[in-house]
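J.: got a predicted structure here, sequence first:
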Amino acid sequence: MSLPTDAPDPLVSSRVRAGVLAWLSDKGAGDFTELAAVLALANNALSSHLQRLERAGYVELRRGFLGRKPRTRVVLTAAGRAAWLAHLDRLG
């Protein structure tokens, strides 16, 4: 069963996940720690929301190192941008 085209996307309806997509729509990508600070979230809370967005294909998490420090980049995908724009259209 699919949602009607005007039905809100439950993934984007969350305040935190909407904040993630809004921030990424402006920047395209950013560091996990920067995103956590901007949204004033604990790392574990942000991680949980990002996992849901990643499973939906809205973001991509790129893990690596910057020197010896672990680094996670959060990247908005084309599907994520489309979901965010559709959300904004429903609001407007």
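T.: Thanks, I have the structure now. Residues are numbered from 1 along each chain as shown.
J.: CA atoms for contacts and neighbours, from now on please.
T.: Noted.
J.: what's the strand or helix carrying Ala37 packed up against?
T.: For Ala37, the host element (DSSP states H and E) is helix 32-39. Where contact means 3 or more CA pairs under 8 Å, 6 or more residues apart in numbering; DSSP states H and E, helix 32-39 is packed against helix 15-27, helix 43-55, strand 69-76.
J.: and here's the other structure:
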Amino acid sequence: MSKADEASLGLDPAIHPLPRLRICALLDPITEEEFATLRDLLETSDSALSKQVTALADAGYVTQRRAVRAGKSRVWVQLTDAGRRAFRAHVAALTAMTERS
């Protein structure tokens, strides 16, 4: 499916790839999550998760912050307000597609 096709259906090309959709789905109901926890929940590597988080950050949909906890530097990922709106609109578009079938 081309980006133009995705857009015409109301799908967000920044969220549509499954790994990014899953990241947004995990982050939507919470304030933020630690990078390592996301990695474990998604059963992926640090580098693969980093690539997907960077794509979402480039779209303005997530932010990352570093914090020291228990003497270790950790990264926390959070959906922005724009990211939350975009994710919910994307899910609504997917739902609408299934209802038309």
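T.: Nice, thanks for sending it over. Note that the coordinates shown come from a computational prediction; the quantities given were computed from them, not determined experimentally.
J.: which part of the second structure lines up with the helix holding Ala37 of the first structure?
T.: Helix 32-39 of the first structure corresponds to residues 35-42 in the second structure, going by TM-score structural alignment.
J.: now the residue positioned nearest the centre of the second structure. Nearest residue, chain neighbours left out?
T.: Centroid check for the second structure by CA atoms, centre = their mean gives Cys24 as the closest residue, at 3.1 Å. Of all residues not flanking Cys24 of the second structure in the chain, Phe87 sits nearest, at 6.5 Å (CA to CA, 6 or more residues apart in numbering).
J.: what residue in the first structure is paired with the one you found?
T.: Using TM-score structural alignment, the partner of Phe87 of the second structure in the first structure is Trp84.
J.: what residues does the residue nearest to the centre of the second structure make contact with?
T.: Cys24 of the second structure makes contact with Ile15, Leu79, Gly83, Arg84, Phe87, according to CA atoms under 8 Å, 6 or more residues apart in numbering.
J.: can you report how many residues lie near the second one?
T.: Spelled out, that is Leu79 of the second structure. Neighbours of Leu79 of the second structure under the rule other CA atoms under 10 Å: 27.
J.: before we move on, what about Gly64 of the first structure?
T.: With other CA under 10 Å as criterion, Gly64 of the first structure counts 12.
J.: give the contact list for it.
T.: Pro70, Arg71, Thr72.
J.: before we move on, back to that, distance of the match of Phe87 of the second structure from Leu91 of the first structure?
T.: From Trp84 of the first structure over to Leu91 of the first structure the distance is 11 Å, taken as CA to CA, to the nearest Å.
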